[in-house]
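*Asks:* Provided below are the primary sequence and the corresponding predicted coordinates.
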Amino acid sequence: MYRADGSPIRVLLVDDERALTNLVRMALQYEGWEIDVAHDAAEAVGKYRANTPDVLVLDIMLPDMDGLGVLAQIRDSETYTPTLFLTARDSVGDRVAGLTAGGDDYMTKPFSLEELVARLRGLLRRSAYLTPADDESLTVGDLALDAASREVTRGGVPIALTSTEFELLRFLMRNPRRALSRKEILRRVWNYDFGGRSSIVDLYVSYLRKKVDAGSEPMIHTVRGVGYMLRPSE
């Protein structure tokens, strides 16, 4: 996988565990990607601003500032970079905090290098930066999605989504009133089956609901024993 102009993918890897960063760097260099490493928050922000990467791998627990604070500083610069959080904590609250801060995906330690590469490939495919714009426009009830501008509105009100949330919603909107299984969603949105673990789908659907259905009649519904369905509010 390469950037749109044919040059190598640029990755900024932020973690204070040097043994871990050495292993991850080798795995990602094997993909032909360019890897820059930072071991604390200050170094991460400086390297990000000096050479904006195509994807960010960010540890949540850093010595001088947590990864959520790092991402907040980066987002303040009004640039968007797909971000995968690394965390040693696996509670729902910790994961939701990462998504709320603007993360697109997360992995818990310890993790397999093969899965990390697969996650990053999927994240890059979902990224507007590497995905050619198309003219697809979708409307379900008062919910509208424009693929070219990457804009989503409900009742005319803009909804800010991460790239993963956008692709999840687009898949749901392409299949209105159809019950979609978690396995099918994993395959079509993440392009990876996560070893059959579907909890990531539930987490992202939960967070997407908070944005799409906030203050309105619900459109995203759970289909017991199957998965999820998007249908217009009555």
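*Replies:* On my side now, so go ahead.
*Asks:* CA only for contacts and neighbour counts going forward, please
*Replies:* Will do.
*Asks:* any idea how far residue 56 lies from residue 71?
*Replies:* 9 Å (CA to CA, to the nearest Å).
*Asks:* tell me the contacts of the residue positioned nearest the centre of the chain?
*Replies:* Centroid-nearest residue in the chain: residue 104, 1.9 Å away (criterion: CA atoms, centre = their mean). With contact taken as CA atoms under 8 Å, 6 or more residues apart in numbering, residue 104 is in contact with 82-85, 123, 162-165.
*Asks:* run through the strands of this protein in chain order.
*Replies:* Ranges of strands within the chain are 10-14, 34-38, 55-59, 83-87, 105-108, 137-140, 143-146, 151-154, 157-159, 180-181, 220-223, 227-230, based on DSSP state E.
*Asks:* let's have the ones you listed in a markdown table, adding mean neighbour count and distance to residue 197.
*Replies:* A markdown table is the format used below for these (neighbours: other CA atoms under 10 Å; distance: least, CA to CA, whole Å):
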| stretch | mean neighbour count | distance to residue 197 |
| --- | --- | --- |
| strand 10-14 | 23 | 25 |
| strand 34-38 | 19 | 29 |
| strand 55-59 | 24 | 21 |
| strand 83-87 | 23 | 18 |
| strand 105-108 | 20 | 13 |
| strand 137-140 | 16 | 29 |
| strand 143-146 | 20 | 28 |
| strand 151-154 | 18 | 28 |
| strand 157-159 | 13 | 28 |
| strand 180-181 | 18 | 13 |
| strand 220-223 | 16 | 17 |
| strand 227-230 | 20 | 13 |
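*Asks:* okay if I get those strands as a markdown table plus distance to residue 93?
*Replies:* Shown next, in a markdown table, are these (distance: least, CA to CA, whole Å):
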| stretch | distance to residue 93 |
| --- | --- |
| strand 10-14 | 22 |
| strand 34-38 | 26 |
| strand 55-59 | 16 |
| strand 83-87 | 12 |
| strand 105-108 | 13 |
| strand 137-140 | 31 |
| strand 143-146 | 28 |
| strand 151-154 | 26 |
| strand 157-159 | 22 |
| strand 180-181 | 25 |
| strand 220-223 | 21 |
| strand 227-230 | 22 |
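*Asks:* let's bring in a second one:
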Amino acid sequence: MTAGGEAMSATVVLVEDDPVIGGHVIDGLRRHGYSASWCRSGREALASLVEADVDVVLLDLGLPDLDGVAILRQLRRLRPELLVIILTARTSDIDVVVGLDAGADDYIPKPFELSVLLARLRAHLRRGARRGSADPAPHQIGGLTVDPVARRCVVGTRELSLRPKEFDLLVALTSRPGSAVSREELMSEVWDENWFGSTKTLDVTIAALRRHLDEAAGGEGVVSVAVPTIRTLRGFGYRLDPPRSS
């Protein structure tokens, strides 16, 4: 990304069955410097994305052949490193949460302006480009170790598989254990300093992190490991509390 905000070199796959929306988005992506291709069905998308060199997937949830959430879950299993932004006309809280919980990094409700989509895409790519500047020192809190450089998260002796935003959020919290961190600060640090719109994606990512930590600390066949707790600070944000000494 240049200082002037021009598009980074990124390969984007749009999964959208609507010919009007699809044509408009593909044309806009290409005009702004992205290498963009278009899949018109879920089956076509899954077949093409298994080994394709892709940075971003823009996924419509309302596809005619396969359920978008089911496609998203398969993509997460096949390509956990992909940045996935869902495009959805399903705007109820439960539908949005289901999409984010299935592994989406963000969502954009339909109808949307192309300028909004492009701005949100630039925000995610800017954040991804800055990952190399992370603190090189691993963060160790109780039985949890987070290595920002190697992008590894270990609970006891068990390594966790986290989505990119889950890992970035955990780095942000473990870098200042015991300190209250506002929602705005986390959105700026983990997503982008110019972020706008809903912060629901933050809440869903926090919930996913809690599940990962709880399962790793006391899952079946695992010796109990002391891990920090992510506390919700109503009206403010979150705090990572170190485990209490026994």
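*Replies:* Alright, I've got the coordinates. All of these numbers come straight from a predicted model, not from anything done at the bench.
*Asks:* overlap in contacts of residue 56 and residue 71 of the first structure?
*Replies:* Joint contacts of residue 56 of the first structure and residue 71 (CA under 8 Å, 6+ apart) do not exist.
*Asks:* touching, residue 155 of the second structure and residue 216? I think so.
*Replies:* Yes. Between residue 155 of the second structure and residue 216 a contact is recorded at 6.3 Å, counting by CA atoms under 8 Å.
*Asks:* which of the contacts of residue 104 of the first structure sits closest to residue 218 of the first structure?
*Replies:* Taking CA to CA as the measure, residue 218 of the first structure lies nearest residue 165 of those, at 16.7 Å.
*Asks:* relative to residue 216 of the first structure, how far out is that closest one?
*Replies:* With CA to CA as the criterion, residue 165 of the first structure and residue 216 of the first structure are 18 Å apart.
*Asks:* between these two, which one's more packed in?
*Replies:* Taking other CA atoms under 10 Å, residue 165 of the first structure and residue 216 do not tie; residue 165 has more neighbours (21 against 10).
*Asks:* isn't residue 53 of the second structure right up against residue 11?
*Replies:* Yes. In this structure, residue 53 of the second structure is within contact of residue 11 by CA under 8 Å, at 7.5 Å.
*Asks:* ok so, going back, check the contacts of residue 104 of the first structure against residue 189 of the first structure and report the nearest one.
*Replies:* Distance to residue 189 of the first structure across the contacts of residue 104 of the first structure (CA to CA) is lowest for residue 164, with 7.7 Å.
*Asks:* who's in contact with that closest one?
*Replies:* Counting by CA under 8 Å, 6+ apart, residue 164 of the first structure touches 104-105, 123, 126-127, 189.
*Asks:* cutoff 6 Å now
*Replies:* residue 104 (CA atoms under 6 Å, 6 or more residues apart in numbering).
*Asks:* can you count the residues close to residue 133 of the second structure?
*Replies:* By the criterion of other CA under 10 Å, residue 133 of the second structure has 9 neighbours.
*Asks:* please enumerate the helices of the first structure.
*Replies:* 18-30, 41-50, 67-76, 92-100, 113-126, 163-174, 182-185, 199-212 (DSSP state H).
*Asks:* from residue 192 of the first structure, how far out is the counterpart of residue 120 of the second structure in the first structure?
*Replies:* Aligning on TM-score structural alignment places residue 120 of the second structure opposite residue 119 in the first structure. Going from residue 119 of the first structure to residue 192 of the first structure by CA to CA gives 8 Å.
*Asks:* which of those two has more neighbours?
*Replies:* The neighbour comparison of residue 119 of the first structure against residue 192 (other CA under 10 Å) goes to residue 119, with 20 against 17.
*Asks:* any idea how far residue 233 of the first structure is from the more buried one?
*Replies:* 33 Å.
*Asks:* likewise residue 59 of the first structure?
*Replies:* Distance from residue 59 of the first structure to residue 233 of the first structure, by CA to CA: 39 Å.
*Asks:* before we move on, what about residue 27 of the first structure?
*Replies:* 46 Å.
*Asks:* ditto for residue 28 of the first structure
*Replies:* On the measure of CA to CA, residue 28 of the first structure and residue 233 of the first structure end up 45 Å apart.
*Asks:* what of residue 175 of the first structure?
*Replies:* 15 Å.
*Asks:* and for residue 188 of the first structure?
*Replies:* 25 Å.
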